[in-house]
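[1] Please find the sequence and the predicted model below.
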Amino acid sequence: MPDDVSTAGRPHIDIASVQRLAELADYVVPFAIRAICTLGVADHLVDGPLPIPDLAKRSNAEPQALLRVLRALAGKGIFTETEPGVFGLTPLAQPLRSDHPVSLREAYPLLVGDLQAWARFDYTLRTGRSSFEYVHGMGYWEYMVEHPEESKRFDGSQAAGTRVEVRTVLSAYDSWAGLNSVVDVGGGNGMFLIGLLSRLRHMRGTLFDQPHVVANAHGLLREAGLTDRCTVVGGSFFDDDVPSGADAYLLKRVLWSWADDRAHLLLSRVREAMREDSRLLIHEPVSFPGDSDEVGKAYDLILLTMGGGCARTEEELHALLGGAGFRISRVIPTPMFPLVEAVPAT
């Protein structure tokens, strides 16, 4: 007889499971973390614990509200109440600092448009269609154009994620030393490529994306001191030639945004640009069956809700890449998304 069924046929009461489910279903703590990030509370605790009156003044918060929020978060290990009404940082709170090497302060914005979409996630579950488009009557990127403040905060969240991705990919992939040139296809404003080139000083890079997308990359490259090692090329990977002849081609969170027909065209354009000894690196969520707890599965739900694509299975990637003239040589796990290495099929 299963452990969760009593002799009377009723479910066995497993209090630990009930408590765990309540914790997973509760959105109080995620909202509290996001609000604390918005106020920059962790930044004011860098030099040590502070009493609530001082911390509230520096954070522009109401003292009693801040006290209640920090006590709730301290109960989860985020901040610590060192003495009554005095709070400091914990290891979990450290990444909420703006100056942390992999700062996550901007990773968790409170975006009204997103929250309204999640409130109707049942629509997505019933129909398979984007609740964001259902609620707002427009696509995600159209909405961001009309709401520049939310768009700015969204960009900040992407930059925070990129800092983490750079570090995880660098440590997971053992072949960087043999790559002297890389093209970041659909690389946005170049933050990921800048992260790579800053740490791999033997490498040269090319950033390739729509002209209006790469417009801000020049300034970022100057700030990073990389203008002599990185070329910026504006163009469409569907309509224009992808820069050719590099050792490696990178697609970071690009392929998942497109249906199979467009993804096949994108991959074919990249394949045309590659040498026979070049390799393709794909870094994005992959959907694995089973009960494993992977960040990609949660990202897949974000895509489903916001109407931005899907995470493919490894089998689907094999088929898609094979149809475009590639074969997968290995799939490398990272703390974020897998890194899929593919080479031209012989």
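    Looks like it arrived, so ask away. All values reported here derive from a predicted model rather than from experimental measurement.

[2] alpha carbons only for contacts and neighbour counts from here, please
    Will do.

[3] need the contact list for Trp256.
    Trp256 makes contact with 284-285, 309-312 under the criterion Cα atoms under 8 Å, 6 or more residues apart in numbering.

[4] Please pick the buried ones from the residues you listed.
    By neighbour count, with 16 or more other Cα atoms under 10 Å, those hold 284-285, 309-312 as buried.

[5] any chance you could map the strands in this protein?
    50-51, 80-83, 86-88, 181-185, 204-209, 230-234, 248-252, 279-283, 286-287, 312-313, 326-332, 339-344 (DSSP state E).

[6] residues in contact with the second one?
    The reference is to strand 80-83. Residues from elsewhere that reach strand 80-83 (Cα under 8 Å, 6+ apart): 49, 71, 74, 87-90.

[7] just those residues now: which is nearest Pro335?
    In terms of Cα to Cα, no member of the contacts of strand 80-83 lies closer to Pro335 than Thr90, at 21.3 Å.

[8] coming back round to it: any chance of JSON lines for the contacts of Trp256, columns distance to Arg153?
    JSON lines is the format used below for the contacts of Trp256 (distance: Cα to Cα, whole Å):
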{"residue": "Glu284", "distance to Arg153": "22"}
{"residue": "Pro285", "distance to Arg153": "22"}
{"residue": "Gly309", "distance to Arg153": "21"}
{"residue": "Cys310", "distance to Arg153": "23"}
{"residue": "Ala311", "distance to Arg153": "24"}
{"residue": "Arg312", "distance to Arg153": "28"}
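
[9] ok so, going back, out of the contacts of strand 80-83, which comes closest to Leu280?
    Once Cα to Cα is applied, the member of those that ends up nearest Leu280 is Thr90, at 39.6 Å.

[10] How many neighbouring residues does that closest one have?
    Counted with other Cα atoms under 10 Å, residues neighbouring Thr90 total 15.

[11] Pull the contacting residues for it.
    Applying Cα under 8 Å, 6+ apart, we find Thr90 in contact with 77-80.

[12] before we go on, here's another structure to hold up against the first:
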Amino acid sequence: MNSQVVPLPLLNLTFGVHAFKALALATDLGVFTELSGSSTTVPRFAERHGIDERPAELLLTACTALGLLHLDDSGTYTNTELSQEFLVRGKPYYFGGRVAVVDRHEYPAYLKLADSLRGNYPVTWDAERQESLFAPDDPVMVEFFWEGRYTLSAFSARRVAEKLDFTAIRRVLDVGGGGGAFAVELCRHHPGVRVTIFDLPFVCDLTRTRITAAGLADRIPFVAGDFFADRLPEGHDTVLLSNILHDWNEADARRILAICADALPADGTLIICESFVGDDKRGPAPAALMSLNMLVEAWGRNYTAAEYTSWLREVGLRTERGSLLDGAPTTAALVARKARP
């Protein structure tokens, strides 16, 4: 036995469930929102939430160890910079919606991961009864998924708006843009840009309120439709696909790319934002794990940049560059341009 090899990395992996459930419970209780501009102690926290001091201390200690709370020498807990920025409801990049989706929608499905592995089918929805994951009659999806979609995408959208050159871009078609995160961030950062959200009718209805609240209704119109059944609206110099393609199997992903290419004018731009698995299929871990998540969620996986480059070439688009989105849940943006005839 190699004495230099120890099981601690494996133990740390098993702690993942404990860490996530501590985050999910504290977020669901509104702990970080409660402590925005305030503080608490174990007795005060226990009294406020109607619980004994022992469980109160255990949860607060766990959150402190995870870097979500700060404990001073007087026994007072406050938010850390991380939780203050991303776990306080109402903040621009509030991440609690994504936490709720994983807790309510994805976490239970992992109890059936072996079923998905053996049967090669998703378990977060009824594949025999529903046409797809995105069903308007699924209460969990309606209540949590689209809010979680926004919170997962908002910071990535900000990075795209900051890092990519939008000088020549005026009209963006955000295909499957429900939630509105990319539309909002692009318009906020680039006053000359208008973004059309194309998505299913019920998703458009759920997203309108957020666009209105952002004060951008005059620059972010909606077109309701199904990209497999309806022609994409014309008049856009750029098409955006953000976290769409990984939901679909290879044949459907290539079909979506062809549909988007057909909607672009000559010299038009296609932007693909995804968590790309490396071309060598060795990682990175977040993209690989999100790809595994598709086993319980849908029929796709996280594809590689090399695969996208090949598929784009088949539909007349030339990959120009890729940009890493540092610190964002979506790892990179791939930019391609439609060739002139």
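    Okay, I see it. None of the values given here were measured: they were computed from a predicted structure.

[13] Can you calculate the TM-score here?
    Once superposed, the chains reach a TM-score of 0.86 (TM-score structural alignment, normalised by the length of structure 2), with 333 aligned residues with a Cα RMSD of 2.7 Å.

[14] Could you dump the strands of structure 1 into CSV with distance to Lys297 of structure 1 added?
    Shown next, in CSV, are the strands of structure 1 (distance: least, Cα to Cα, whole Å):
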stretch, distance to Lys297 of structure 1
strand 50-51, 38
strand 80-83, 31
strand 86-88, 33
strand 181-185, 24
strand 204-209, 27
strand 230-234, 32
strand 248-252, 17
strand 279-283, 14
strand 286-287, 6
strand 312-313, 10
strand 326-332, 17
strand 339-344, 15
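
[15] Return the residue of structure 1 aligned against Ala287 of structure 2.
    Residue pairing (TM-score structural alignment): Ala287 of structure 2 is matched to Gly296 of structure 1.

[16] wouldn't its match be in contact with Phe337 here?
    Yes - between Gly296 of structure 1 and Phe337 there is a contact under Cα atoms under 8 Å: 6.2 Å.

[17] Of the two, which one has the most company?
    Set side by side, Gly296 of structure 1 and Phe337 show more neighbours around Phe337, with 24 against 18, by other Cα under 10 Å.

[18] Return the member of the buried ones among the contacts of Trp256 of structure 1 nearest to Asp99 of structure 1.
    The closest of these to Asp99 of structure 1 turns out to be Glu284 (Cα to Cα; 26.4 Å).

[19] Contacts only, for the alignment partner in structure 2 of that closest one.
    Aligned counterpart of Glu284 of structure 1 in structure 2: Glu274 (TM-score structural alignment). Each residue near Glu274 of structure 2 by Cα under 8 Å, 6+ apart is listed here: 242-246, 302, 330-333.

[20] Columns distance to Ser153 of structure 2 on top of the residues you listed, output as JSON lines?
    JSON lines is the format used below for the contacts of Glu274 of structure 2 (distance: Cα to Cα, whole Å):
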{"residue": "Ser242", "distance to Ser153 of structure 2": "8"}
{"residue": "Asn243", "distance to Ser153 of structure 2": "8"}
{"residue": "Ile244", "distance to Ser153 of structure 2": "12"}
{"residue": "Leu245", "distance to Ser153 of structure 2": "15"}
{"residue": "His246", "distance to Ser153 of structure 2": "14"}
{"residue": "Asn302", "distance to Ser153 of structure 2": "16"}
{"residue": "Thr330", "distance to Ser153 of structure 2": "7"}
{"residue": "Thr331", "distance to Ser153 of structure 2": "11"}
{"residue": "Ala332", "distance to Ser153 of structure 2": "12"}
{"residue": "Ala333", "distance to Ser153 of structure 2": "13"}
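
[21] Of those, which is the nearest to Arg54 of structure 2?
    Nearest member of these to Arg54 of structure 2, counting by Cα to Cα, is Thr330, at 38.4 Å.

[22] Could you find the closest non-adjacent residue to the closest one?
    Ser275 (4.9 Å; Cα to Cα, 6 or more residues apart in numbering).

[23] Distance check, the one you found against Pro108 of structure 2.
    23 Å (Cα to Cα, to the nearest Å).

[24] again with Phe155 of structure 2
    Going from Phe155 of structure 2 to Pro108 of structure 2 by Cα to Cα gives 26 Å.

[25] Neighbours of the aligned partner of Leu197 of structure 1 in structure 2, how many?
    Alignment note: Leu197 of structure 1 maps to Cys187 in structure 2; criterion TM-score structural alignment. Other residues within reach of Cys187 of structure 2, judged by other Cα under 10 Å, total 18.

[26] now swap in Val28 of structure 1 and tell me
    For Val28 of structure 1, using other Cα under 10 Å, the count is 12.

[27] Tell me who's in contact with it.
    By Cα under 8 Å, 6+ apart, the contact set of Val28 of structure 1 is empty.

[28] and if you look at the one 4 residues further on?
    Applying Cα under 8 Å, 6+ apart, we find Ala32 of structure 1 in contact with 69, 73.

[29] how far away is the counterpart of it in structure 2 from Leu66 of structure 2?
    Structural alignment (TM-score structural alignment) places Ala32 of structure 1 against Ala22 in structure 2. Distance, Ala22 of structure 2 to Leu66 of structure 2, by Cα to Cα: 9 Å.

[30] Mind giving me the ChimeraX select for the contacts of Thr90 of structure 1, buried ones only?
    Buried residues among those (16+ other Cα under 10 Å), as a ChimeraX selection:
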select :78,79,80
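
[31] and the nearest residue to Gly128 of structure 1 once chain neighbours are set aside, what does it touch?
    Leaving aside its sequence neighbours, Gly128 of structure 1 sits nearest to Leu304 (Cα to Cα, 6+ apart; 7.6 Å). Leu304 of structure 1 makes contacts with 124, 128-130, 310, as judged by Cα under 8 Å, 6+ apart.
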